[in-house]
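**Student:** structure, please.
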Amino acid sequence: MNDEDLTAKARIRNTALELFAQHGEDRIALRTIAAEAGATLGLVQHHFKTKAGLRDAVDQLVADHFASTLAQAPANATVAVRDEAVRQMLRDNPPVVNYVRRALLDPSAERLHLLDVLVELTQQEVSKLRTSGRASVERRESAQVVTVLVRQMGELLLQPMVDAIWERVATPGGEPKPRLRVSVDDA
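**Tutor:** Reported below is the predicted structural model:
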């Protein structure tokens, strides 16, 4: 969708996602978001009231990306297929990746909203998979939620470090880059 096709509220929210992802929420003023979105500060405040309200809207947009991706997966999709769909959505949406990185790597009290939303979404998905017989009911549901989030988010959060290390140790013209895999042991 073209930015011109979006409502002013959606343009403001999308601009906030881009700027928060690039610079961090603390370093961006509402006035800057308004200017970048082609809106007035008053319009930003009208739609979102405060920066916290705008952050919550951005969190919801990010959660909607995840929910939409999972909803588009075939009903009988395996966990691996669902995980790959999430990874592809993240590859297609760099601002979402950078925003999630910032939000999850600095989980202060006011930034835990996104984590709470993602945990709730994952709990719903795990529950559906367990009910349909596509996920084990032998394992603790809480451990499955942690496993899914770490599997999906772990690569997202750690890949920049892996890439930086690889650039320093790779031989010229050489080997393929190692693939990062993250797992959780359910002790």
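
**Student:** only C-alpha atoms from now on, for both contacts and neighbour counts.
**Tutor:** Noted.

**Student:** what about residue 20, how many residues nearby?
**Tutor:** As a burial measure, residue 20 scores 25 neighbours (other CA atoms under 10 Å).

**Student:** excluding its backbone neighbours, what's nearest it?
**Tutor:** Of all residues beyond its chain neighbours, the one nearest residue 20 is residue 99 (6.4 Å), with distances taken as CA to CA, 6 or more residues apart in numbering.

**Student:** sequence B follows; please return its structure for comparison with A:
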Amino acid sequence: MTDPRARGNDLTAKARIRNAALDLYAEYGEDRVSMRTVADEAGVTVGLVQHHFKTKDGLRAAVEQLVVDYFLLAIETASPTGTPAQIAANRDEAVRDMLETHPAVVNYIRRTVLDPQSQGRLLERLVDLTRTEISKLRNNRIASTRRPESTQVIGLLVRQLGQLFLQPMIDEMWDYLAAGDTLHSDKPVLSVTVT
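**Tutor:** This next block holds a predicted model:
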């Protein structure tokens, strides 16, 4: 899968700023990262950050779009052949692989979507992307049209993001249980299946 962040020294200043913001927001949270910190991390001036993104809201929107681009690229790399169930599994696997490969995306999503104070629109953007993809699948007779599209959108997002949100809680429960149980030292990964 091609990385939407691009690679190498040929990145534009705008892309370097956006990438730095994703990394910093994922690690510390947007509210704890100033535009100056982003500029320093990207190796540019604050004025250049303001030139490209105007405000912190503009920078957040660019970071959110980058996260959506990760999902879109993952979906586009999935094999489009097979039964509808195989195509869905291929897409889920591509998204899962992308999330495993890009921890900053995972951490950013966790911070943004689970924070009730978040000013972002990431969840709305992911819902819109999912709705668009479900609509394409329905139009191509790959996804069922017997169920409401909204049910399919929510089911798909729960399936793809459920582990992302629940894994830290599951890990904590395993750690608690394992403290008194020396027989189970390996923590299994949560498996979420929604039909």
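
**Student:** so who does the residue nearest to residue 20 of structure 1 touch?
**Tutor:** Contacts for residue 99 of structure 1 were tallied using CA atoms under 8 Å, 6 or more residues apart in numbering; they are 17-18, 20-22, 24.

**Student:** same question for residue 132 of structure 1.
**Tutor:** Residue 132 of structure 1 neighbours (CA under 8 Å, 6+ apart): none.

**Student:** aligned counterpart of it in structure 2, please.
**Tutor:** Under the alignment (TM-score structural alignment), residue 132 of structure 1 pairs with residue 140 in structure 2.

**Student:** in structure 2, which spans are helices?
**Tutor:** When secondary structure is read from DSSP state H, structure 2 shows helices at 13-28, 35-42, 46-53, 56-77, 84-101, 103-114, 122-139, 149-178.

**Student:** deepest-packed of those helices, please.
**Tutor:** Mean neighbour count (mean count of other CA atoms under 10 Å) peaks for helix 13-28 among those, with a mean of 21.

**Student:** and that helix, which stretch of structure 1?
**Tutor:** Counting by TM-score structural alignment, helix 13-28 of structure 2 corresponds to residues 8-23.

**Student:** what about the matching stretch, distance to the chain center?
**Tutor:** Offset of stretch 8-23 of structure 1 from its chain centre (CA atoms, centre = their mean, to the nearest Å): 14 Å.

**Student:** tell me the average deviation of it from structure 2 after fitting.
**Tutor:** Stretch 8-23 of structure 1, aligned to structure 2 and superposed, deviates on average by 0.4 Å (mean CA distance after the TM-score superposition for structure 1).

**Student:** to which residue of structure 2 is the residue nearest to residue 20 of structure 1 aligned?
**Tutor:** Here residue 99 of structure 1 is matched to residue 108 in structure 2, going by TM-score structural alignment.

**Student:** ditto for residue 119 of structure 1
**Tutor:** Matched by TM-score structural alignment, residue 119 of structure 1 corresponds to residue 127 in structure 2.

**Student:** let me see the contact set for that match.
**Tutor:** Listed by CA under 8 Å, 6+ apart, the contact partners of residue 127 of structure 2 are 153-154, 157.

**Student:** show me the subset of those that structure 1 keeps too.
**Tutor:** Contacts conserved in structure 1 for the contacts of residue 127 of structure 2, using both residues aligned by TM-score structural alignment, their matches' CA atoms under 8 Å: 153, 157.
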